[in-house]
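Asker: Kindly generate the corresponding structure for this input.
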Amino acid sequence: MINRIRDIRKEKGMTLADVAAACEPPTTAQTIGRLETGMRNLSLVWMNRIAAALQVEPEMLVRGKESPQPKVVAKLTDSGAESLSTQRDAILPTDLNSGAPLMALAIETSAGEYRPGDQLWLRQLPPEDAPKAINRDVLVPRKGGRFAFGRLIDRQGKRVGVLPPGLGQKQLVVDDPPWFGVAEMLVRRL
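Answerer: Alright, predicted model coming up:
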């Protein structure tokens, strides 16, 4: 089995020390490094500890040799496209499971930075997490099966204010939404 700890850790922007500190009980960066490289055996106990620290399902840490995985082969910097010193597995947002469900919004008309044909993936969160999503694009359910979509600009008590994309749009206020979806990834065909 090939372990994907390093790829998931890098995709989440964590260092070896970050993962080590997030383990319960905490461990050392050296131990995490040895588990990543296969110098130390990845037992079920370690899989569960590291998966919890990375906030993914334990089975995401390993994959069989037969399953092809897309690769990150280059990075775009100020000086242009540059190759990586070593390629790494591309981790899909659906693989980085935070426990909150994913949903998608189909864009059928241009609105702000969105174009027809775009697909916006959102992570469903409870209303008490609204402060974490201020200034992010959100989808908020409204009464009568309707939705509000736009930048979350305000939260007062059980009310949220959403500014729709595009010029000249007025703020929408939604009372006591049961959840909201925070934009996580934009998929656009080229």
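Asker: C-alpha from now on. contacts and neighbour counts both.
Answerer: OK.
Asker: so when I look at residue 35, I'm seeing a strand, right?
Answerer: No: with DSSP: H, G, I helix; E, B strand; the rest coil as the criterion, residue 35 is helix rather than part of a strand.
Asker: One more, so I can put them side by side:
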Amino acid sequence: MINRIRDIRREKNMTLAELAEACDPPTTPQTIGRLETGMRNLSIRWMDRIASALGVDPETLIRAEANARAQIVATLGDGGPDALAAPRDALLPTELGGDEIRVVLSIETSAGEYRAGDQLWLRQIAPANAGQAINRDVLVPRKGGRFAFGRLIDRQGGRFGVLPVGAGQKQQVVDDPAWIAVAEMLVRKL
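Answerer: Just a heads-up that it's a prediction; the model follows:
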């Protein structure tokens, strides 16, 4: 069975030791390495433990041999593009997120750094956790089925200040939203 533990671990910037420690109960980096390479069988029990430690669904850890996946073949750094020693699976944002609810904002008109045709993937958080979203782009539901979108610049109690992305627009204040969605990934066709 082909597994994607190594690809997901690398996407999450975790070492073998960090993943081994995050398992419940903890295990050894050598065991994780053997599971990644297929030298040890990946049982349902191991899938549950490792998926929980990575914050993904267990079925994300395996892939069928017949399904070709997009591959990461190079990285772009200061010195230009560098080939990877071996290609690895490119993972969708939904595969990396675990249980958090994701929403997508479709951009129809260019505004700020966003272009028409872009898709902005956002992760919903509770308003109580909005401190982690200060100075980040957010989508906030308002009353009457409307939304505020822009940079979260202020939080006072249950009131949130959102600065729209367009030039010259005034801050919008949203009282007691049910959730806040924080921008995580921009998808743009070239």
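Asker: What strand or helix carries the residue mapped onto residue 181 of the first structure from the second structure?
Answerer: Under the alignment defined by TM-score structural alignment, residue 181 of the first structure corresponds to residue 181 in the second structure. Assigned by DSSP states H and E, residue 181 of the second structure belongs to strand 180-187.
Asker: Just give me the neighbour total for the match of residue 181 of the first structure.
Answerer: The tally of other residues near residue 181 of the second structure (other Cα atoms under 10 Å) stands at 25.
Asker: Same check on the one 5 residues further on?
Answerer: Neighbourhood size, residue 186 of the second structure [other Cα under 10 Å]: 13.
Asker: Which residue is the nearest non-sequential neighbour of it?
Answerer: The shortest distance from residue 186 of the second structure to any non-neighbouring residue, by Cα to Cα, 6 or more residues apart in numbering, is to residue 120 (4.7 Å).
Asker: Is that neighbour in contact with residue 185, as I believe?
Answerer: Yes: shown here, residue 120 of the second structure and residue 185 form a contact pair, counting by Cα atoms under 8 Å, at 5.9 Å.
Asker: Not counting sequence-adjacent ones, nearest residue to residue 4 of the first structure?
Answerer: With Cα to Cα, 6+ apart as the criterion, residue 4 of the first structure has its nearest non-adjacent residue at 4.9 Å, and that residue is residue 61.
Asker: ignore the last one, residue 104 of the first structure
Answerer: Ranked by Cα to Cα, 6+ apart and with sequence neighbours excluded, the top spatial neighbour of residue 104 of the first structure is residue 121, at 4.4 Å.
Asker: Skipping its backbone neighbours, what lies nearest residue 38 of the first structure in space?
Answerer: Of all residues beyond its chain neighbours, the one nearest residue 38 of the first structure is residue 3 (7.7 Å), with distances taken as Cα to Cα, 6+ apart.
Asker: Quick check: the one you found touching residue 59?
Answerer: No: in terms of Cα under 8 Å, residue 3 of the first structure does not count as a neighbour of residue 59; the distance is 9.8 Å.
Asker: Between those two, point out the one with more neighbours.
Answerer: More neighbours sit around residue 3 than around the other of residue 3 of the first structure and residue 59, counting by other Cα under 10 Å; the figures are 20 against 13.
Asker: Contacts only, for that one.
Answerer: Each residue near residue 3 of the first structure by Cα atoms under 8 Å, 6 or more residues apart in numbering is listed here: 36, 38, 61-63.
Asker: Could you check how far it is from residue 85 of the first structure?
Answerer: 19 Å (Cα to Cα, to the nearest Å).
Asker: ditto for residue 94 of the first structure
Answerer: For residue 94 of the first structure relative to residue 85 of the first structure (Cα to Cα), the value is 26 Å.
Asker: Can you report how many residues neighbour residue 169 of the second structure?
Answerer: The criterion is other Cα under 10 Å. On that basis, residue 169 of the second structure has 9 neighbouring residues.
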